[in-house]
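A.B. asks: One predicted model, sequence on top.
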Amino acid sequence: MKVIEKIDELRLYLEPLRCKISEKKSQKTIGFVPTMGALHKGHISLIKEAKKKSDFVVCSIFVNPLQFNNTGDFTNYPISLEKDKKMLEKAGCDLLFLPNSDTMYQNPVRTKMAFEALDNVMEGTHRQGHFSGVGIVVAKLFNLVEPDHAFFGQKDLQQFAIIQQMVNDLSFPIELHCCTIKREEDGLAMSSRNRRLDEDQRIIAPKVYESLILTKKMLKKGESVEKSQQAGISYLDKYKEFETEYLEIVDASTLQPLAPKKKLKKIDSATRIAICVATKLGDIRLIDNIIID
């Protein structure tokens, strides 16, 4: 696996892959997996999916300061670079782009991004400026890597929707892939932040997923959106360790909340529904979602 830290070197290395080697052989397709490191099996599943759909796989590790509205969260973000490299190499990643902040942001960033309805709900209401930072770094990485395919995890569903809108609006020639959430055996969605959970927190953390399952069951049983939502919130409220920020039932494409009185049987069958939750467990913020087709 090639490791590159500088932008010029990255561009120089990838350029031949985009050129036709001969009249008989077309250019190679590039698959890209942007990460912030502290990798787990969920990230590796994205690498494996990228290998299936592309000839050359690039992964980036960069903890992006622009997307943290909480400086403590940025400072405490877990770092495990040597372990990450071994995992990527074992998974068959071809190139790791490993820039630092000075490389990515040589000058102060004055650009801001707004995504209208998509960043005015859920995460957007609790993490001011977060999605502007996400949009800037992903757009920059897309410009540097110029991938044909890019792979993201479903756990960050709102982030994926925003990146999809950005790709469409800015005409990036990239096919995006939203890959299934990978879970621990007890249902907890895999996340880099899970490393910060202490023993007691780790025991109750799966209750987040259980709240989603309960909400889904209520909807399937014919209860209204409002009643199903309240059941999920009440389930988490039983545990004093949780500080729930939201549990929303939304259109999976637009991320707009469904009408409170709506019932599953009266929702257009073509609509994909997402149940999304965010809660704090101590000072660790957990998010998760499930999708109902």
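C.D. replies: Sure, I can see it.

A.B. asks: CA only for contacts and neighbour counts going forward, please
C.D. replies: Fine.

A.B. asks: in the strand or helix carrying residue 43, what's buried?
C.D. replies: Per DSSP states H and E, residue 43 falls inside helix 41-53. For helix 41-53, the neighbour count (16 or more other C-alpha atoms under 10 Å) marks 42, 43, 44, 45, 46, 47, 49, 50, 51 as buried.

A.B. asks: what's next to that helix, contact-wise?
C.D. replies: For helix 41-53, the external contacting residues (C-alpha atoms under 8 Å, 6 or more residues apart in numbering) are 31-33, 35, 57, 59, 87-88, 91-93, 149-153, 179, 181-183, 190-191.

A.B. asks: Just those residues: which are in helices?
C.D. replies: In helices, defined here by DSSP state H, the members of those are 87, 88, 91.

A.B. asks: and here's the other structure:
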Amino acid sequence: MESIATINELRAKLRAARREIEKTKLESTVGFMPTLGYMHEGHMSLIRQARRECDIVVVSIFVNPLQFGQNEDFDKYPRNTERDLQLAAEAGADFVFVPSVKEMYPTPIKTSVVVKQITDVLCGASRPGHFEGVATVVSKLFQIVQPDRAYFGMKDAQQVAVIEQFTTDLNMPVHIVRCETLREPDGLAMSSRNVYLNEEERKQALVLSESLGKVAGWVAEQGMTMERLERNIRVTIEAASLARIDYVEIRTYPGLDAVTSMDQWNGSEPILVALAVKFGSTRLIDNRIFFS
């Protein structure tokens, strides 16, 4: 595995790797996984899937300042590049792109990618500009790597919807691969931010997966309404004394339209039940997609 810090070197290495593979087969496939680093088993599962499906596997590690708001945790976001490189190698990456902020943004950026409507809800409602930053950096990385397949975890289902939208709208020749959320043995969704939780916050955070696990049973109850379903979820979460709800929302997926009736739940579109909850100063997200 090679660690590469510059765009020009990565492009050269990828051209050479493709040429070498195409000596023995008609075409090569590049799988790509962009990350903020501080990897855990969830990241490694995506790399391993890319390894099974692609000839060349590229991972990026870049804490992107564009997607952090003024009062968010860019400076204190956990970083451990040496460990990340080791984990990426173990999982099967061929190249890890570790650019500096100056390499990615050598001058103040004047171009951005803006996805409308689906970025105005859920995390986008409380984090203005976040998804513009995500869409812009992922677009840049796609231009740099030019992958055939890109792998994203469904823990951040809204982010996946945003990326699918702009790649479709802009006719980008990359297939977005949705990957299942990985969880700790007790059900907590794996996240780099879990390290911020103290022991009691970590224990109480299990209420997120527990509440999602009850949704199917509640939906099956006679006379259930969307209002009651949302209330049941809220009451379950609020039973954890440290939980402070940012949102509990039920929406179609990937369109992210509001679901207001059980008829919509039983319709043809998948339904996303999405949560964002703070435990202390740590904001966690979780979700589950339901099919009729």
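C.D. replies: Noted; the coordinates are in hand. Remember, it's a predicted structure, so these values are computed and weren't measured experimentally.

A.B. asks: And the TM-score between these chains?
C.D. replies: Superposed pair, TM-score by TM-score structural alignment, normalised by the length of structure 2: 0.95. Supporting alignment: 290 aligned residues with a C-alpha RMSD of 1.6 Å.

A.B. asks: Now flag whichever of the ones in helices among the contacts of helix 41-53 of structure 1 is closest to residue 67 of structure 1.
C.D. replies: residue 88 (24.1 Å; C-alpha to C-alpha).

A.B. asks: residue ranges of the helices in the stretch 51-200 of structure 2, please?
C.D. replies: 81-91, 101-104, 123-126, 130-145, 157-169, 199-204 (DSSP state H, counting those that start in this stretch).

A.B. asks: picking that back up, with structure 2 overlaid, how far apart is the helix holding residue 43 of structure 1 on average?
C.D. replies: Averaged over the aligned pairs, helix 41-53 of structure 1 sits 0.6 Å from structure 2 after superposition, using mean C-alpha distance after the TM-score superposition for structure 1.

A.B. asks: Next, the angle from that helix to helix 81-91.
C.D. replies: Computed by axes from the mean of the first three to the mean of the last three C-alpha atoms, to 10 degrees, the angle separating helix 41-53 of structure 1 from helix 81-91 equals 40 degrees.

A.B. asks: Residue 241 of structure 1 contacts residue 282, correct?
C.D. replies: Yes - taking contacts as C-alpha atoms under 8 Å, residue 241 of structure 1 lies within contact range of residue 282: 6.7 Å.

A.B. asks: Looking only at neighbour counts, state which of these two leads.
C.D. replies: residue 241 (16 against 12; other C-alpha atoms under 10 Å).

A.B. asks: Next, count neighbours for the closest residue to that one other than its chain neighbours.
C.D. replies: In space, and not counting its chain neighbours, residue 241 of structure 1 is closest to residue 281: 5.9 Å by C-alpha to C-alpha, 6 or more residues apart in numbering. Look at residue 281 of structure 1: counted by other C-alpha under 10 Å, it has 20 neighbours.

A.B. asks: so what's the equivalent of residue 281 of structure 1 over in structure 2 up against?
C.D. replies: By TM-score structural alignment, residue 281 of structure 1 lines up with residue 279 in structure 2. Contacts for residue 279 of structure 2 (C-alpha under 8 Å, 6+ apart) come out as 197, 201, 204, 205, 242, 243, 244.

A.B. asks: Could you check which helix or strand contains residue 234 of structure 1?
C.D. replies: Element membership for residue 234 of structure 1 (DSSP H and E) is helix 225-237.

A.B. asks: Check residue 214 of structure 1 too.
C.D. replies: Here residue 214 of structure 1 is assigned to helix 207-220, by DSSP H and E.

A.B. asks: Contacts for that helix, please.
C.D. replies: 187-189, 225, 227-229, 231-233, 235-236, 263-264, 275-277, 279, 288-290, 292.

A.B. asks: ok, now which ones touch residue 67 of structure 1?
C.D. replies: 129, 130, 131, 132, 133, 134.

A.B. asks: Turn the buried ones among the contacts of helix 41-53 of structure 1 into a named PyMOL selection, would you?
C.D. replies: Buried residues among the contacts of helix 41-53 of structure 1 (16+ other C-alpha under 10 Å), as a PyMOL selection:
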select buried, resi 31+32+33+35+57+59+87+88+93+149+150+151+152+153+179+181+182+190+191
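
A.B. asks: From the contacts of helix 41-53 of structure 1, which land in strands?
C.D. replies: 31, 32, 33, 35, 57, 59, 149, 150, 151, 152, 153, 179 (DSSP state E).

A.B. asks: how about TSV for those, with distance to residue 254 of structure 1 added?
C.D. replies: What follows is these, written out as TSV (distance: C-alpha to C-alpha, whole Å):
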residue	distance to residue 254 of structure 1
31	26
32	25
33	24
35	24
57	30
59	28
149	22
150	20
151	20
152	18
153	18
179	18
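
A.B. asks: wait, which of those residues is closest to residue 270 of structure 1?
C.D. replies: residue 179 (20.2 Å).

A.B. asks: Find the nearest non-adjacent residue to the closest one, please.
C.D. replies: residue 153 (4.9 Å).

A.B. asks: again, but for residue 80 of structure 2
C.D. replies: residue 38 (5.7 Å).

A.B. asks: In a helix, that neighbour, correct?
C.D. replies: No - counting by DSSP: H, G, I helix; E, B strand; the rest coil, residue 38 of structure 2 is located in no helix; its state is coil.

A.B. asks: what residues are up against it?
C.D. replies: 78, 79, 80, 81, 83, 84, 192.

A.B. asks: top of those by neighbour count?
C.D. replies: residue 84 leads the contacts of residue 38 of structure 2 on contacts (other C-alpha under 10 Å) with 19 neighbours.
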